[in-house]
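> just coords:
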């Protein structure tokens, strides 16, 4: 039984925000507002609409455990289907009416005297909440490199996360800057219609075959009739990641085994590239797993196509009609697409967060983002993050991690509703957690694998990944221990 009314603000309506709202409602909380900057829910699955956009985690695991979808069309669901799934979940649980669309947060400030957060929107509106949760995620702000001369380019110029669906690629020369997860998905689709497609490779990736397949009608009917079958499929996928891939990324002995296996698998895929010299240029020099291993069955095939080329030389300038590289070559282009990923270290940008005693979160994180269990930061009472620092998984499904975080935040909401007005994480708890996490990360492939990845900040501090298994994270977040917090009743 809640002793006091609790108003809860959630910034974002992707997997994190929706899942949290649903579980808070199940726990009896009703005063919940989701602040969504766009006019539609969905987060990254609303924004990333480029051709071929799909998840690289199997559908049965990349979904809420409390909302299984027996009708997934294929093993790796594509963007439209994932977005429809999120909208169906919001409809089924009555979340839509709690979302305030077109409401971008400009700032949030905590008042310790009242134990409340004042949130200011970009239109000047002010809202008050007893509990504030940032559900913005790590991959919501596109990384746009400052290419000299970019403003002089006369053709379409856009980031893959802001895809221009009005651009026709037929017979046009297309420059793709970047060769990561988004590029390997859309390049094979647009390449056949172009007259020339040039991929400016920043660094080669380990790319393994994608074990995708369409689920036949009988399988979907079986899932509906016998839900346990789908649960077993989900469990099997989970155990594959937990017992094989995750230990290999973290433990030194496992790293050696993973390296041998992945190198063999990816080199098998590379055999589809007909040019031996290009095969060598597409083979990474860093250890497999240092960056997330990509999956594709058609990217390498697309690079064999007529008019498709890969450039390794760094871009020095964008001109009115193309791209110039450090080797002195000019590469004509009618369209430029940035496949340069996201600003993964900007957990809160562009929102400004001010905690107790005027402490700014950017200042608190001047030496690198850190949060206890990726959830709570000292000096920022009644405030939690989802998909915060050190909660990313190198393999597996982030949705499993999010559900662990949701369970923890629901406990925090219950504690606040019981009569606690301020709960502020103790500094020594944060310091102890962060030191242990960084110590464990120091021996992982992410830190020692010899690559530059979005897992590391400019100081090469790993602010992204969880240094253990998904099961270990579930155990660590299962019970909120009040002793970790300074409580005011």
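All right, it came through fine. As the structure is a prediction and not an experimental result, all values here were calculated from the model. Residues are numbered from 1 along each chain as shown.

> going by C-alpha atoms from here, please, whenever you check contacts or count neighbours.
Noted.

> which ones are touching residue 350?
Contact analysis of residue 350 by Cα atoms under 8 Å, 6 or more residues apart in numbering lists residue 106.

> check the burial of residue 102 by counting its neighbours.
Applying other Cα atoms under 10 Å, we find 15 residues neighbouring residue 102.

> residue 41 is in contact with that one, correct?
No. Counting by Cα atoms under 8 Å, residue 102 does not reach residue 41; the two are 10.2 Å apart.

> which SS state does residue 108 fall under?
Three-state call for residue 108 (DSSP: H, G, I helix; E, B strand; the rest coil): strand.

> which SS class is residue 21?
helix.

> how about the contacts made by it?
Contacts of residue 21 (Cα under 8 Å, 6+ apart): 10, 32, 34, 95.

> got a list of contacts for the helix or strand harbouring the third one?
Here residue 34 sits within strand 32-35, counting by DSSP states H and E. The set of residues external to strand 32-35 that reach it, using Cα under 8 Å, 6+ apart, is 7-13, 17, 21, 98-101, 103-105.

> buried ones in it?
32, 33, 34, 35 (16 or more other Cα atoms under 10 Å).

> distance between the ends of stretch 304-322?
Taking Cα to Cα, to the nearest Å, the first and last residues of stretch 304-322 lie 22 Å apart.

> for that stretch, the distance to its chain's centre please.
28 Å (Cα atoms, centre = their mean, to the nearest Å).

> what comes up buried for that stretch?
Within stretch 304-322, the residues that count as buried by 16+ other Cα under 10 Å are 308, 309, 310, 311, 312, 315, 317, 318, 319, 321, 322.

> can you redo these as JSON lines with distance to residue 242?
Output for the buried residues of stretch 304-322, formatted as JSON lines (distance: Cα to Cα, whole Å):
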{"residue": "308", "distance to residue 242": "38"}
{"residue": "309", "distance to residue 242": "38"}
{"residue": "310", "distance to residue 242": "36"}
{"residue": "311", "distance to residue 242": "37"}
{"residue": "312", "distance to residue 242": "36"}
{"residue": "315", "distance to residue 242": "40"}
{"residue": "317", "distance to residue 242": "44"}
{"residue": "318", "distance to residue 242": "44"}
{"residue": "319", "distance to residue 242": "48"}
{"residue": "321", "distance to residue 242": "49"}
{"residue": "322", "distance to residue 242": "46"}
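
> of those, which is the nearest to residue 249?
Among the buried residues of stretch 304-322, residue 312 lies closest to residue 249 (Cα to Cα), at 27.8 Å.

> residue contacts, that closest one?
200, 201, 202, 203.

> just give the number of residues close to the first one.
Residue 200: 22 surrounding residues under other Cα under 10 Å.

> that one touches residue 176, doesn't it?
Yes. Contact criterion Cα under 8 Å: residue 200 and residue 176 qualify, at 6.1 Å.

> next, the one to line up against it:
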């Protein structure tokens, strides 16, 4: 006879919505999704900057159970992705399980259940906690001298202030990951002047963006097999496997091909030799998260855009002073400086068995066994947790595979045969040792700085193939777990 279980899900971004829908599909209604924000969407709620676009093809950045015929373009803009998540919440009837403006401040295991505290004083408890807090939600403010002194308008890209007009303004964009590249590309087509401050130039992988016509969308709606052909086609998955091979083997033909494409893109797209050299990175392609863009090099060559690759000395009331003395007078500064990617569920206080504090477990670096479980934290599971696969592919697919893995681990508990499950310490240590050694040899460890690296310069990523991760998620190695 099955045992009724109560679930608490932390976060209503992509992974939290997935967990809610999967629970609902299993006929489970005793669950609550606590979300710190005023709406759902996770990173797609946090980010609302000009030019926001997903760099995974739209039909691949959808849940397998919720294909969507209405995407406007091959790469979907951020507002459409937010709307898609809202639609999924309503289509699958999980909105009543959401508690918005409910920041989880503590999760504590009492030996049998998890006791959860919300910032407003609410208390709750559950048999199972799913940490679906995501990675990109704690904004990273740069440590630049004088940043508080700026007299103009300044905001982080995840707090874009649309009340501030950009028309006719002098705008400085600091940071050149995907966010900085997208902002500059979008603003370059407007009536403003832009200085793009780059800590280091980025390799740009050329891709083609195109709109879907009304006829395309009608065909997707009438024949869902057209969507599945895109989702499962060789063009997409061939690219994923090529990219993955390049990550884990920097000397592979796949990496040679990626570097050739990026190099040719720079050489053929940027006409001015001086600007071309400014935009040439001094590290290997994909060492940082590879930028996919169909318009940045065009933007960088527009007369209203200046590229600055020197070191910023300080920010002054009227603008930015470079280390060489150059001064840029600015009206607006946009900080495209990313997020603190080492936080995950923190600063929520998570206390496991025998009063183990997650902050202590993660003192050296955040880690989870196959990115899902942590020893000492029974019935606590992560979606897209630390050491999972990252790259230019869909994290929705990763989360769905992890959910299937979690469901299998929970079978003995749902049946009533067992009450709790956690990863064994020896399995966790073995995984970390193997992963750390392998991660050092990936392209992410080849000599650049990036948000993939921990404080010791070790990539916090899955260092093996995508197929290896899929295989690991198909069936848990039950010997790695302790049931009670």
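Okay, I see it. All values reported here derive from a predicted model rather than from experimental measurement.

> tm score of chain vs chain?
In this superposition the chains share a TM-score of 0.95, using TM-score structural alignment, normalised by the length of structure 2; 482 aligned residues with a Cα RMSD of 1.7 Å.

> sorry, back to before: among the contacts of residue 312 of structure 1, who's most crowded?
For the contacts of residue 312 of structure 1, neighbours tallied by other Cα under 10 Å; top is residue 200, 22 neighbours.

> list the contacts of that one.
For residue 200 of structure 1, the contact set (Cα under 8 Å, 6+ apart) comprises 175, 176, 177, 178, 179, 310, 311, 312, 313, 314, 315.

> arrange the residues you listed in CSV, one row each, with distance to residue 147 of structure 1 and secondary structure as further columns.
Formatted as CSV, the contacts of residue 200 of structure 1 follow (distance: Cα to Cα, whole Å; DSSP: H, G, I helix; E, B strand; the rest coil):
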residue, distance to residue 147 of structure 1, secondary structure
175, 13, strand
176, 13, strand
177, 10, strand
178, 13, coil
179, 17, coil
310, 19, strand
311, 16, strand
312, 16, coil
313, 14, coil
314, 11, coil
315, 8, strand
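
> got those residues as CSV, with distance to residue 453 of structure 1 columns?
Shown next, in CSV, are these (distance: Cα to Cα, whole Å):
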residue, distance to residue 453 of structure 1
175, 22
176, 19
177, 16
178, 13
179, 13
310, 20
311, 20
312, 17
313, 19
314, 17
315, 19
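
> closest one of those to residue 49 of structure 1?
Once Cα to Cα is applied, the member of these that ends up nearest residue 49 of structure 1 is residue 176, at 16.3 Å.

> show me what contacts the counterpart of the closest one in structure 2?
Counting by TM-score structural alignment, residue 176 of structure 1 corresponds to residue 173 in structure 2. Contacts of residue 173 of structure 2 were listed using Cα under 8 Å, 6+ apart, and they are 180, 183, 184, 194, 195, 196, 197, 333, 334, 335, 336.

> assign the third one to helix, strand or coil.
Using three-state DSSP as the criterion, the local structure at residue 184 of structure 2 reads helix.

> can you tell me what it aligns to in structure 1?
Checking with TM-score structural alignment, residue 184 of structure 2 has residue 187 as its match.

> rewinding a little: need the max-distance pair from the buried residues of strand 32-35 of structure 1.
Farthest-apart pair in those is 32 and 35; separation 9.8 Å (Cα to Cα).

> sitting in strands, which of the contacts of strand 32-35 of structure 1 do you find?
Of the contacts of strand 32-35 of structure 1, the ones assigned to strands by DSSP state E are 8, 9, 10, 11, 99, 100, 105.

> and the strands in the stretch 301-450 of structure 1?
Using DSSP state E, counting those that start in this stretch, the strands of the stretch 301-450 of structure 1 run over residues 308-311, 315-319, 322-325, 330-332, 335-338, 352-354, 383-385, 422-425.

> dump the ones you listed to JSON lines, plus distance to residue 109 of structure 1.
Output for the strands of the stretch 301-450 of structure 1, formatted as JSON lines (distance: least, Cα to Cα, whole Å):
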{"stretch": "strand 308-311", "distance to residue 109 of structure 1": "47"}
{"stretch": "strand 315-319", "distance to residue 109 of structure 1": "41"}
{"stretch": "strand 322-325", "distance to residue 109 of structure 1": "44"}
{"stretch": "strand 330-332", "distance to residue 109 of structure 1": "49"}
{"stretch": "strand 335-338", "distance to residue 109 of structure 1": "35"}
{"stretch": "strand 352-354", "distance to residue 109 of structure 1": "5"}
{"stretch": "strand 383-385", "distance to residue 109 of structure 1": "10"}
{"stretch": "strand 422-425", "distance to residue 109 of structure 1": "14"}
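
> ranges for the helices of structure 2?
Per DSSP state H, structure 2 carries helices over the ranges 14-25, 43-46, 78-91, 178-187, 214-222, 225-232, 234-248, 253-269, 273-278, 296-300, 358-361, 395-414, 425-440, 466-474.

> packing partners for the fifth one?
So the one you mean is helix 214-222 of structure 2. Counting contacts by 3 or more Cα pairs under 8 Å, 6 or more residues apart in numbering; DSSP states H and E, helix 214-222 of structure 2 packs against helix 225-232.

> in structure 1, what stretch matches the helix it packs on?
So helix 225-232 of structure 2 sits over residues 228-235 in structure 1, by TM-score structural alignment.

> now the matching stretch, how far from the centre of its chain.
25 Å.

> list the buried residues in it.
230, 231, 234.

> out of those, who's nearest residue 88 of structure 1?
For those, the nearest to residue 88 of structure 1 is residue 230 (18.7 Å; Cα to Cα).

> list the residues that contact that closest one.
Contacts of residue 230 of structure 1 (Cα under 8 Å, 6+ apart): 60, 68, 70, 223.

> repeat the analysis, applying 6 Å as the threshold.
residue 223 (Cα atoms under 6 Å, 6 or more residues apart in numbering).

> report the separation between it and residue 75 of structure 1.
12 Å.

> what's the burial count for the aligned partner of residue 480 of structure 2 in structure 1?
The equivalent of residue 480 of structure 2 in structure 1 is residue 484 (alignment by TM-score structural alignment). Other residues lying near residue 484 of structure 1 total 16 when counted by other Cα under 10 Å.
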